[in-house]
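Q: structural data only, the sequence is not supplied:
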């Protein structure tokens, strides 16, 4: 009889408190430095362009390389962990991540920064799935929800703190400090990992290497990530590079999936997807990745491109919502096993929808304070979704399959974010052009044409002392600025509607998860005590 994470009689009481606390700090700390490092660089790209003498297209590879390494390695975390031991794998990954951070900081050429960022992504991939597995093992069954809430806090605080830290360091120091900051933290986490992280009791030590699976993954994932991240920049299928990447991943990744289902020793055991709750959770994390990273992409971009925010202000505006997420996650995590989870999921979707509705109707003339409640609702709503979905995804898995399940849901969350951002970036460019064309043709309700409007402004400015030529240029610039602002505002409003539609699909997950003591605690407890059930928990 296999023991599942949520089983009523669980023979795994969790680790002693003396081990659980430092292990939790190590797991969350590793997750934090990975998520911070994945976003801290974004605000420093302009400074890096100057320091490394790179163009916009060239410097973008600093971000793309990290994403490729990260998504490439996540599916292989369980395999590598089993082969060399989880303690050794996790510790060495933190140590190498720290080393590559230092090497990024001291690099003087773009090529080496990109190489070390790729290796950073590869080593950082160990943190997500392994940290979640460690937390699930560390806590007793009645606190699995709290473990997943702590993990959710770790993966959500980083993207909010990254822009704040990056903005401060870039403003007060030089760009290498975005990487130097990881070094002391990484050294401390390396020591803690070696001291407290245990090897997995479920490791398969003599597993054969799935070379075909590795080959298909090595070709398919970089091609998919390049296709998603650079497709918009190269105008999608008009670029030979994007067409080649599309052909590579559309062949390699389906073959990889087929291979994993039928291989004797698969690289990542996709057969765990036969578990209904894990499949539902994987879909949920994919959609949540789209909602979470989609709004994390659009809100800062809107603030900086339309409202004139600097990177530091952008991070400060995002911070209250993330703190609301952290606080609500603790409440939700503590309530798991005591309150039904499905109403919490519905509350989360409702709050996210309210947030997106408020964001879609914001005026370009508002102050940063106007974003407080929309982003607070966003954070609290996501906090009602992330921990329950992650918990329910793992709830009916045998403990020896948790590592494979964690790798799958981590990968799905990353892919959801990457695909969501790619789609939103494409829609943003297309909609901005459409809205600008429409506004140009219908500039004012009275039917005054664009040229007539420019003539009136030119006359007005010329009457204030400008030459006719200067007044004409100033009038055109003012009209263009107004059109750009209005078209972008309408575009961002449409993007929030798209993200809101994706969030609505999460409601369907309520009907896909299996009913467990975690999802229906009171109902299950009643069934256990009922003489008619004979003490057998009922799933309905």
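A: Arrived safely, thanks for sending. These figures come from a predicted structure and were not determined experimentally. Residues are numbered from 1 along each chain as shown.
Q: going by C-alpha atoms from here, please, whenever you check contacts or count neighbours.
A: OK.
Q: other SSEs contacting the helix ranked longest in the chain?
A: Criterion DSSP state H: the longest helix present in the chain is helix 402-441. Helices and strands touching helix 402-441, by 3 or more C-alpha pairs under 8 Å, 6 or more residues apart in numbering; DSSP states H and E, are helix 61-73, helix 77-84, helix 110-138, helix 211-230, helix 276-305, helix 386-395, helix 468-505.
Q: closest to residue 22 out of those?
A: Residue 22 sits nearest to helix 110-138 of all those, at 10.4 Å, using C-alpha to C-alpha.
Q: can you give me the buried ones in the helix or strand following the longest helix of the chain?
A: Next helix or strand after helix 402-441 toward the C-terminus (DSSP states H and E): helix 450-462. The neighbour-count check on helix 450-462 (16 or more other C-alpha atoms under 10 Å) flags 450, 454-455, 457-459, 461-462 as buried.
Q: okay if I get the residues you listed as TSV plus distance to residue 19?
A: Output for those, formatted as TSV (distance: C-alpha to C-alpha, whole Å):
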residue	distance to residue 19
450	70
454	71
455	75
457	72
458	74
459	77
461	73
462	76
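Q: and those residues, which is closest to residue 419?
A: Closest to residue 419, out of all of the buried residues of helix 450-462 and judged by C-alpha to C-alpha, is residue 450, at 37.9 Å.
Q: who touches that closest one in this structure?
A: Counting by C-alpha atoms under 8 Å, 6 or more residues apart in numbering, residue 450 touches 440-441, 443.
Q: out of those residues, which are buried?
A: Using 16+ other C-alpha under 10 Å as the burial test, these include 440, 443 as buried.
Q: using TSV, lay out the contacts of residue 450 together with distance to residue 351.
A: Shown next, in TSV, are the contacts of residue 450 (distance: C-alpha to C-alpha, whole Å):
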residue	distance to residue 351
440	36
441	37
443	36
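Q: comparison target below:
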């Protein structure tokens, strides 16, 4: 049963306003999601221009992620305090200003401050875009709204590395931030013009200062710990131990405080709903595996296959082809289907793709690299939209921003954690395989001696150079075997988490319930 209409919710747009408003909201989402990954490939160039090490340069990513992670779950509270449309437009404009400040930064400290602001104001953009898209579509087309959002949310991280590499190689790293200025100004102007007369009600709410402080402490500590764990050798570092203790104590305090606070800044009671709980855990674990592989694969391609940054980005770009082409199809299929079955097919599709990648070898050709990436676009189209429909189904209008914010926080934070954990697994498995392969490099092993002799003859090299060349090949093989293990583990995880989908209860009207949650 759908909740009654909320008279103050934004009315669905029609005609040219419908098309333009939808495009502007999607553009703002794309701008935000794109910026979460576009700086990754520019870090070496950026670090050199600012006169800092690459390790110091990675704080540009860490600070954005930490600030973004803190602000996302505050969306529900901020929406009630400011109003949905005002908050969305203000976040876009502040994102534009902070982006310009990033591009103009003369040194690393100024750039880090600008990135912190940029990450903080970006937090509400993704969850509010879901709510506004649901509001701008007629109720019968709510599945199309969620499909469009999923398309922009998935294409951004895919396009980011390729676009960032191209801009950095051909222009200057500052332009990866400057491109947000015209895009953001256009989106803010259109959204304000079309939505300002249908603003959601706002009210002055007391600030849960203790909840906010504890959220900042534990999320910030955990984000920095995850980002810097590998560089600092994890728990062999006292810094990582300190960050972990702060994160655990802060999280425990946060849970207790927010569950007992009358007006919590983050509504954790949403997890009492079976659909929200199951859908959020499923999408978070799945996104963690997906995003981790999206980071690891280009890294391996550049380090061990010798691809340029822009070429490595192009290898992952085909992922968006089927995701875009099938988005309109999903809008038509979802209202007639059990969304749990669609999500199950997506997880099985992901498992198949990662199993294909687990068969890679060190001499893999471009076609074999690209084919699984292209096919991965099919489960991508079946992934976000059904699970988002499950998460938001049956919720009243006033709960939508908070639910979208909390579920997106869990998803994005899981992506960061998954990347750190999978990178560690890859590193550990690579060390193990290297050790096992190195056991065969003995002068008492005829195969090893014969291989060295062959290298010396082919390369006209000395024994020392032949041994160095062999070690390089051995390291590449160990890395390949470690990556195969990561791909295989990813396939298994996608199969194992399928039951999470089936603890939820939507039937064929899952998407329509989500639309009802939009209050129109």
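A: On my side now, so go ahead. If you're wondering where the values come from, they're calculated on a predicted model, not measured in any experiment.
Q: fetch the TM-score of the aligned pair.
A: The TM-score (TM-score structural alignment, normalised by the length of the second structure) is 0.92; 510 aligned residues with a C-alpha RMSD of 2.5 Å.
Q: just to revisit the earlier point, determine which of the helices and strands packed on helix 402-441 of the first structure approaches residue 93 of the first structure most closely.
A: Nearest of those to residue 93 of the first structure, taken as C-alpha to C-alpha: helix 110-138 at 4.9 Å.
Q: please name the nearest non-neighbouring residue to residue 326 of the first structure.
A: Leaving aside its chain neighbours, residue 326 of the first structure sits nearest to residue 153 (5.3 Å; criterion: C-alpha to C-alpha, 6 or more residues apart in numbering).
Q: that neighbour matches what in the second structure?
A: Taking TM-score structural alignment, residue 153 of the first structure has residue 151 as its aligned residue in the second structure.
Q: host element of that match?
A: Taking DSSP H and E as the criterion, residue 151 of the second structure maps to helix 142-170.
Q: which of the helices and strands packed on helix 402-441 of the first structure is buried the deepest?
A: Highest mean neighbour count of those: helix 386-395, a mean of 27 (counted as mean count of other C-alpha atoms under 10 Å).
Q: so where is it in the second structure?
A: Aligned using TM-score structural alignment, helix 386-395 of the first structure spans residues 384-393 in the second structure.
Q: likewise for stretch 301-315 of the first structure?
A: Using TM-score structural alignment, stretch 301-315 of the first structure lines up with residues 299-313 of the second structure.
Q: so how many other residues sit close to whichever residue in the first structure pairs up with residue 349 of the second structure?
A: Aligned against the first structure by TM-score structural alignment, residue 349 of the second structure finds its counterpart in residue 351. A count of nearby residues for residue 351 of the first structure, using other C-alpha atoms under 10 Å, gives 21.
Q: so residue 351 of the first structure makes contact with residue 381?
A: Yes. Using C-alpha atoms under 8 Å, residue 351 of the first structure is in contact with residue 381, at 4.8 Å.
Q: re the thing from before, any chance of TSV for the helices and strands packed on helix 402-441 of the first structure, columns distance to residue 236 of the first structure?
A: Below are those laid out as TSV (distance: least, C-alpha to C-alpha, whole Å):
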stretch	distance to residue 236 of the first structure
helix 61-73	16
helix 77-84	31
helix 110-138	23
helix 211-230	8
helix 276-305	20
helix 386-395	32
helix 468-505	20
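Q: and of those helices, who's closest to residue 333 of the first structure?
A: helix 386-395 (6.6 Å).
Q: how about the nearest residue to residue 284 of the second structure, chain neighbours excluded?
A: For residue 284 of the second structure, the spatially nearest residue (C-alpha to C-alpha, 6+ apart) is residue 411, at 4.1 Å.
Q: make that residue 219 of the second structure, sorry
A: Nearest residue to residue 219 of the second structure in three dimensions, chain neighbours excluded: residue 70, at 6.2 Å (C-alpha to C-alpha, 6+ apart).
Q: just give me the match in the first structure for the one you found.
A: Under the alignment (TM-score structural alignment), residue 70 of the second structure pairs with residue 72 of the first structure.
Q: check the offset of the match of helix 386-395 of the first structure from the chain's centre.
A: Distance of stretch 384-393 of the second structure from its chain centroid, counting by C-alpha atoms, centre = their mean, to the nearest Å, is 17 Å.
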